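turn this into a model:
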Amino acid sequence: MIKLIRHGVYLVNGRTIVDKDGQAAMDRIASCLQPAGCGGAMQNAVDKAQARSQTLAYQILAAHNTAADDHGLKLKFDCLASHDITYVGIIQTARASGLQEFPLPYVLTNCHNSLCAVGGTINEDDHVFGLTAARKYGGIYVPAHQAVIHQYMREMMTGCGKMILGSDSHTRYGALGTLAVGEGGGELAKQLLSKTYDLAYPDVVAVYLEGSPRHGVGPQDVALSIIGAVFADGFVKNKILEFVGPGIAALSADFRNGIDVMTTETTCLSSIWETDETIRQYYEIHGRPEAYRRLTPGAVAYYDGLVKVDLSLIEPMIALPFHPSNVWTIAELKRNPADILRQVEIGARAQLENSRVNFTLTDKLVNGQLHVDQGVVAGCAGGTFENIAAMARLLAGKETGSGEFSLSVYPASQPVNLELVSNGSIASLMQAGASIRTAFCGPCFGAGDVPSHNGLSIRHTTRNFPSREGSKPTEGQIASVALMDARSIAATALRGGILTAATEVDFPAAPAPYRFDSRSYRSRVYQGFGKPEQETKLVLGPNIADWPAIRPLPANLLLKIAAVLQDEVTTTDELIPSGETSSFRSNPLRLAEFTLGRKDPQYVGRAKAIQELERQRQAGLITPEVKKFFEPVAAESNAEDETGLVAHTGIGSVIFARKPGDGSAREQAASCQRVLGGDANIALEYATKRYRSNLINWGMIPFTVDAGLKEAFAVDDLLYIPAIREAIAGGAERVQAHIINSSGRKPVELQLHNLSQEDRAIILAGCLVNYYAG
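Okay, the predicted model is just below:
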């Protein structure tokens, strides 16, 4: 089904894989390019560096690189995109840094906080802010319920060879020929200030598709299969996935988009696909034929690895709680449900160790069959035209039943909804018992269709992390999500909630043609790019607050370890919960109250107590509490001048996590720690580039340590890092620190690898806002 090649490979004419080095490989390449008998001439003809430049990724990156050095990219994007959990903070950051006008198209969608009030604040205040910002600075504003962020970008903003940066981790438009990156808000603020997105040239891994999917297999099945194969060992982490091979031709544009958007869950940096007649037709249907051009790798392209996927062997899949990589075939789960579910329960309970819940799944087995409580198809992954039309064909003339199981469907945009209404699909679904909603990302992050306690929801959405269905484990309430394709969700609905693969039922295969009608956008979307109205006054509701003042990096740091997370991976949802907490997304101080709330509820109190000592220190008050905090350092470092030590040593908090940052691009995962006085993270490695970038942009030091030190840190230990400012400024990649606790003082080496000069300058300034203001 899926084969991984973990070393470099050549792809010849986009079809022939050559995964060996040496003369034999050159001869095989020659046989594909030249008449028989000319193989010997190829020995020196294939230069690896030249072949590397023949990938689609390289071609697009090179076209957007403003630096002379291809190994140190400085990229400028064609377009930006944000939704209403992130755009307020981004604009506030850019505004504090001197923003006058959006220098490139910036799309502000309203698809996450679409509900009027969640958690006690009025979300519409942010929407009013967004519209006034679009007017003032020249932006594009998409009102609530019109489209989820990525569907709008697919329909209206993509283009072959373009690059788009979005403040949402699922910013992926590779199937449409656009290399898109999901990042934290700080990176978008840089683009708004006409700065660049800087990174080393990434590795590129080919995803070679062959065959064609069986009837009943959908894009989520293919995506989950790939995620399951590559996630655990980080095979494609921070790399670009390039989709090639003859199997692409067997997939519609919607099918490709459905696979592509889920590549985020592999932890890759971005994705890009070959384009063909199918994509040309997509752009024609959407009234933008000029956005198409043929994209194909060069005659001989070199990749740093390859994922080979036989689409004909993909089966209907399910990703069980609590990660998209926790995949099984539905058939396998149905053959052995009790053992598999017990295994998942054990892993889930470990992940929920600090909650007050007893998580179970085996109680969902009735007479050996798995019963689920809810089905949801929504967002950029599930809510596409073809997914919902396929569900309608499967459920037409049938019923989902009046029992516990419920089915909700969220078309991803008004144009998609309109066409599903026009062709009768919506009527078929409603008659079968499904509830039809507007375009909303809520079910993807825990703010829509919240099931009951101990409920199990099957969803064609993007993630199934803990609490992505809206439960509150710290309050004793837990539900869970399993990811499936829309077709198998419809098949399960047909059987009243008994887990069923779409390949087990008969339904028409012929897809309905799609007609795109943009009139709903023309009627409601504000198109202000290039037309700023600078006299417009920004409307700031009572829950929209400026970023608090953040100090520069002091000469030394004395940090208290405020949390230790020993999970193999810590998600951004666990660092700052999504769902109802997003109601406070525009108020840094109030949102920070939820930091680590689902992993370590005592963290906020610890961090605040440490932060209060730093406030006293900055005010020049050597209170008894401050003096006591410094006693271990003053005593063991033989400091002669206690006043000088305190004046030049910042007090802060730090967390240790083995591998933090998987999942969402929300910068709040880092900024909330910073608002509470956090100065650093310590990790064995960072799960994603975007989380590490968020730390840096908020002035937090992204330390790493060797694996042998994973048990070295404990809550309430002190970490003294002398001369840290000098080390950062001087380009040091290793610094000596000391762990201080009741057992004494122990030296520890902290690593600072792969920090650019600008990264170091931002950390020295204290945060991105200070860096640009200073």
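
all contacts plus neighbour counts: C-alpha atoms, from now on.
OK.

and for the closest residue to residue 326 other than its chain neighbours, the neighbour number?
Leaving aside its chain neighbours, residue 326 sits nearest to residue 319 (5.0 Å; criterion: C-alpha to C-alpha, 6 or more residues apart in numbering). Residue 319 sits with 27 neighbouring residues when counted by other C-alpha atoms under 10 Å.

what sits against residue 319?
224, 325-328, 482-484 (C-alpha atoms under 8 Å, 6 or more residues apart in numbering).

thought residue 152 was touching residue 414?
No. With contacts counted by C-alpha atoms under 8 Å, residue 152 stays clear of residue 414, the gap being 9.6 Å.

how much space separates residue 255 from residue 307?
18 Å (C-alpha to C-alpha, to the nearest Å).

one more, please, to line up against the first structure:
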Amino acid sequence: MPKNLVQKILDSHVASGTPKAGEPVELVIDQTLTQDATGTMAYIQLEAMGVDQVKTELSVSYVDHNTLQSGYMNADDHAYLQSVAAKHGVLFSRPGNGICHQVHLERFAKPGRTLIGSDSHTPTAGAMASIAMGAGGLDVAKAMAGLTYRITYPEVVNVRLEGELPHGVSSKDIILELLRRLSVKGGVGRIFEYTGPGVKNLSVYQRATITNMGAELGATTSIFPSDETTRAFLARQQREEDYMPMEADPDADYDEIVVINLSGLQPLAACPHSPDNVKPVSELAGMKVDQVSIGSCTNSGFEDLMKAANVLKGKTVAPNVSLTVSPGSRQVLTKLIENGALATFVQAGARILECTCGPCIGMGQSPKTD
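Got it, this is the predicted structure:
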């Protein structure tokens, strides 16, 4: 019987239960990630289980949230996270290496793997054809201890992309269009699988923006196939050996099909106070802007920041605007230094922040009154 991509990966990881929409199943988890705002408790729980070494294929502890360290408590947490990682066989990504989802995509995500992370935007790795899900810290600790992860087997929605993005339209507009149509509750109990001829024109970074922000749909996760674009990305990351082609079988069934004609999209923006309050940018033209924060795990990749740098080149940030830039990883920051784009940001008057989550979670850069 033909299977879609979600079924291929999930069914190969089902330890118990019936792989049918709405039924509870226990999944074997290959990879885990934590970040420092949620990780401390997860590792305390792992230690309480008496596990010597983690049982997963790979577990990574990222420090990318509480990095301002305005008091000793964050630094103490980081010291604990580093020591417990060394003790139990967890890789440790220290402050400054980058945002967990960006770094995991670059260094560790693999096609066909299952990943759970103690952060809601863990589905970013779906851009690498992983089944990647946000989970509670205790669930992540259990997975590191070799226990299964229980979910309700999801419905699978086929988002078929047709055509090509017009000039000035980004992959962010694809996920905003989905939010406009389906709302922040439209993905509950569902996985969104992207297919169609429009997929091949999207880079891995563009795919990652979509899978990342699929969390705002309330989706279990989102996923793209592993294709030649995936292989080329992994080759540039010097880990082409991790490549494996993966896609849905011809004539695979889905619970719903949503078609998006990329050629008909226009620039969109999510407005206060919900990600599904989506309006065309053309309707917002002329609105006064006080603060701009470029970065976050949704749009902090190399391509995202190069687009912003090209817009700013030879220009100066308006005197009434505060502009901050947060590169997603040390790798991205290094590339911006090497090609001169970082100088473009600095010369334009931008403030360069650490490679961390930063303003997205309210960690610094509070805006002024009103």
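
can you pull the TM-score for these?
Here the TM-score for the pair of chains, by TM-score structural alignment, normalised by the length of the second structure, is 0.95; 365 aligned residues with a C-alpha RMSD of 1.4 Å.

trace the residue nearest to residue 326 of the first structure over to the second structure, please.
Mapped onto the second structure by TM-score structural alignment, residue 319 of the first structure lines up with residue 270.

how close does that match get to residue 176 of the second structure?
7 Å.

overlap of the contact sets of those two?
276, 278.

what stretch of the first structure does stretch 349-369 of the second structure fall on?
Here stretch 349-369 of the second structure aligns to the first structure at residues 433-453, judged by TM-score structural alignment.

the matching stretch: which residues count as buried?
Under the neighbour-count criterion of 16 or more other C-alpha atoms under 10 Å, stretch 433-453 of the first structure has 433-434, 436, 438-452 buried.

equivalent analysis for stretch 71-86 of the second structure, please.
74, 77-78, 81-82, 84-85.

just name the closest of those to residue 240 of the second structure, please.
residue 85 (27.0 Å; C-alpha to C-alpha).

translate that closest one into the numbering of the first structure.
Residue correspondence, TM-score structural alignment: residue 85 of the second structure in this structure matches residue 134 in the first structure.

so which helix or strand takes in residue 316 of the second structure?
Residue 316 of the second structure belongs to no helix or strand when assigned by DSSP states H and E.

out of everything not next to it in sequence, what's closest to the residue nearest in space to the middle of the first structure?
The centroid of the first structure falls nearest to residue 169 when counting by C-alpha atoms, centre = their mean (2.6 Å). The spatially closest residue to residue 169 of the first structure, leaving aside those adjacent along the chain, is residue 182, at 4.2 Å (C-alpha to C-alpha, 6+ apart).

and the one you found, what pairs with it in the second structure?
In the second structure, residue 182 of the first structure lands on residue 134 (TM-score structural alignment).

what's the distance between that match and residue 102 of the second structure?
15 Å.

so what's the equivalent of residue 217 of the second structure over in the first structure up against?
Applying TM-score structural alignment, one finds that residue 217 of the second structure aligns to residue 266 in the first structure. Going by C-alpha under 8 Å, 6+ apart, residue 266 of the first structure touches 226-227, 230-231, 234, 236-237.

most widely separated two among the residues you listed?
Farthest pair in these, by C-alpha to C-alpha: 226 and 237, 13.2 Å.

so where does residue 43 of the second structure fall, helix or strand?
Using DSSP H and E, residue 43 of the second structure sits in helix 36-48.

chain center to the helix or strand following that helix: distance?
Sequence-wise, the next helix or strand downstream of helix 36-48 of the second structure (DSSP H and E) is strand 58-62. Between the centre of strand 58-62 of the second structure and the centre of its chain there are 15 Å (C-alpha atoms, centre = their mean, to the nearest Å).
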